[in-house]
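Undergrad: No letters, just coordinates:
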């Protein structure tokens, strides 16, 4: 039977991040070159597993509790920052106005302008939960972990610097900057999932690998999220040892972020 994932394209192609660029200012480019997390930092398990509810608002809030319990102490210890909690908004219309502008046709995205918000498409997740409940829970878990990765980038100053630099580039160079940002968020998401692999259960790893095989930029679309091979590489790297310091996509060679 044909699986419904093609209806929402590939995983990362359905996930986007938006940030209101500063009008002026001189960003510190070194924030992208320096390791955000020391190599010795290993994430602890959240002991959460996959939320079982089909209510995406409740699903999102539960995932935020789990993500904050792991990332909050790490960020405070390594960077001295107290993580703010983003809001979760489930929308049921074809498009929605946000502080980042009007957004449409997107399963999930993060807006870091003003009040940080993770937006989730109610209709998209309802269709997925109806057709494939188990796989959809894994998909939604991965989506929330990825969007929280963008929230980390926002809190740590990476988002502002990277999107500002991207605004000064064009063509392939601008797309490459986007891929470095997206692949870092995916790698951090995988590190969180890898740390919690026991609670996620024995079936999660196989479902996660299946999702990875369909995660990447679609042919003929802008190269903003990375190829299937690049997404697989960075996700597996993060998942393997749950060390976010390994996710150094901004200093990786171009071939590693294709």
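TA: Looks like it came in fine. No experiment lies behind these values; they were computed from the predicted model shown.
Undergrad: hey, let's count contacts and neighbours off CA atoms from now on
TA: Noted.
Undergrad: any idea which helix or strand carries residue 72?
TA: Under the criterion of DSSP states H and E, residue 72 resides in helix 56-79.
Undergrad: contacting residues around stretch 108-128?
TA: Identification of contacts with stretch 108-128 by CA atoms under 8 Å, 6 or more residues apart in numbering yields 4-5, 8, 14-20, 54, 56, 85-92, 98-100, 106-107, 136, 140, 143, 147, 150-151, 154.
Undergrad: Show the buried residues in those residues.
TA: 5, 8, 14-20, 54, 56, 85-91, 100, 106-107, 136, 140, 143, 147, 150-151, 154 (16 or more other CA atoms under 10 Å).
Undergrad: Show me those residues that map onto strands.
TA: Applying DSSP state E to those, the entries found in strands are 15-18, 87-91.
Undergrad: now, which of these sits nearest residue 212?
TA: Among these, residue 15 lies closest to residue 212 (CA to CA), at 13.8 Å.
Undergrad: correct me, but the closest one touches residue 104?
TA: No - checked against CA atoms under 8 Å, the pair residue 15 and residue 104 is beyond contact range at 11.5 Å.
Undergrad: try this one next to it:
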């Protein structure tokens, strides 16, 4: 992805230097493995992470690799601001209020609960912020086989897409419906929400097409495939169980991202009205 000359977003809250931010009792590689296990295998790793941070001490140092990842994130975030501001203004007749993206290292707090990275990057509608530990990019490449700069950009765009859903009133409606149904039905609604975010990510990708390099689109589609629920459960040694899916299958995630990219139209991303996901 060609980002030279692209501005950096100012809507970033950097918590990476906070004392105790990185889990102190677990080595860096071990932490990544534990966090990936929690997010992708559906295992509750909270007990492994409790007490692993916030112990005081000197502010942590930021490595050169972390700085590069943060700079990349700020620029990608800026492209989402430009894209969605234009889409909201020109197609929806609305103003777009961009989210704040919180960069943290290992553990932090959010109104949606303690963020340990165990759920990977996430969006919290309570404070309208997206949360990202840039170490997740390394997890994608080394543990999940989803490397590449545009794969990382897709992850950022996906979380911003949840903010777009919040801005449009979709997210609160779905959350209300999820609270009124059983777990299986709630999971099914979550799948539709996540696939819509994939599609909206595809709309963003089309809008920044002039920044794409050869192979970028393939990197995003590969990432969508590697983080499909069926693939993740299978790689974790489980038999895929569709009733537990919360993000969609690899095929579904790829197809909805591709749909957004091919049409460039947010209206084509109506997963809630689709008979076939």
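TA: Arrived safely, thanks for sending. If you're wondering where the values come from, they're calculated on a predicted model, not measured in any experiment.
Undergrad: what's the TM between chain one and chain two?
TA: Once the chains are overlaid, their TM-score stands at 0.71 when taken by TM-score structural alignment, normalised by the length of the first structure; 210 aligned residues with a CA RMSD of 3.1 Å.
Undergrad: returning to what we had before: make a markdown table from the ones in strands among the buried ones among the contacts of stretch 108-128 of the first structure and add distance to residue 235 of the first structure to it.
TA: Shown next, in a markdown table, are these (distance: CA to CA, whole Å):
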| residue | distance to residue 235 of the first structure |
| --- | --- |
| 15 | 15 |
| 16 | 17 |
| 17 | 18 |
| 18 | 22 |
| 87 | 25 |
| 88 | 24 |
| 89 | 26 |
| 90 | 26 |
| 91 | 28 |
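Undergrad: Can you tell me what residue 79 of the first structure aligns to in the second structure?
TA: In the second structure, residue 79 of the first structure lines up with residue 92, judged by TM-score structural alignment.
Undergrad: now residue 162 of the first structure
TA: Under the alignment (TM-score structural alignment), residue 162 of the first structure pairs with residue 174 in the second structure.
Undergrad: What residues sit buried inside the host helix or strand of its match?
TA: Element membership for residue 174 of the second structure, per DSSP H and E: helix 170-179. Neighbour-count burial for helix 170-179 of the second structure, counted by 16+ other CA under 10 Å, picks out 171, 174, 178.
Undergrad: what's it in contact with?
TA: Contact with helix 170-179 of the second structure is made by 162, 165-166, 185-186, 189-190, 193, as judged by CA under 8 Å, 6+ apart.
Undergrad: Could you identify which of those residues has the most neighbours?
TA: When neighbours are taken as other CA atoms under 10 Å, the top entry among the contacts of helix 170-179 of the second structure is residue 162 (28 neighbours).
Undergrad: what do we get in the first structure for that residue?
TA: Alignment note (TM-score structural alignment): residue 162 of the second structure maps to residue 150 of the first structure.
Undergrad: pretty sure its match contacts residue 17?
TA: Yes - the criterion here is CA under 8 Å, and residue 150 of the first structure meets it with residue 17 at 7.2 Å.
Undergrad: one step back: how about the contacts of helix 170-179 of the second structure in JSON lines, adding distance to residue 132 of the second structure?
TA: Output for the contacts of helix 170-179 of the second structure, formatted as JSON lines (distance: CA to CA, whole Å):
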{"residue": "162", "distance to residue 132 of the second structure": "14"}
{"residue": "165", "distance to residue 132 of the second structure": "18"}
{"residue": "166", "distance to residue 132 of the second structure": "18"}
{"residue": "185", "distance to residue 132 of the second structure": "28"}
{"residue": "186", "distance to residue 132 of the second structure": "25"}
{"residue": "189", "distance to residue 132 of the second structure": "24"}
{"residue": "190", "distance to residue 132 of the second structure": "20"}
{"residue": "193", "distance to residue 132 of the second structure": "19"}
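Undergrad: Identify the farthest-apart pair in the residues you listed.
TA: 166 and 185 (20.6 Å).
Undergrad: To what extent is the residue lying closest to residue 66 of the second structure once chain neighbours are set aside buried, counted in neighbours?
TA: In space, and not counting its chain neighbours, residue 66 of the second structure is closest to residue 134: 7.0 Å by CA to CA, 6 or more residues apart in numbering. Per other CA under 10 Å, the neighbour tally for residue 134 of the second structure reads 25.
Undergrad: Tell me the spacing between residue 134 of the second structure and residue 202 of the second structure.
TA: Noted for residue 134 of the second structure: a distance of 21 Å to residue 202 of the second structure, by CA to CA, to the nearest Å.
Undergrad: And for residue 169 of the second structure?
TA: On the measure of CA to CA, residue 169 of the second structure and residue 202 of the second structure end up 20 Å apart.
Undergrad: Over to residue 119 of the second structure?
TA: 22 Å.
Undergrad: rewinding a little: out of the ones in strands among the buried ones among the contacts of stretch 108-128 of the first structure, who's nearest residue 208 of the first structure?
TA: residue 15 (16.2 Å).
Undergrad: Residue 262 of the second structure pairs with which position in the first structure?
TA: Match for residue 262 of the second structure (TM-score structural alignment): residue 240.
Undergrad: For that match, grab the count of nearby residues.
TA: Neighbour tally, residue 240 of the first structure, other CA under 10 Å: 13.
Undergrad: Also the one 4 residues further on?
TA: Under the neighbour criterion other CA under 10 Å, residue 244 of the first structure is assigned a count of 27.
Undergrad: is it true that it touches residue 187?
TA: Yes - with contact defined as CA under 8 Å, residue 244 of the first structure reaches residue 187; the gap is 7.3 Å.
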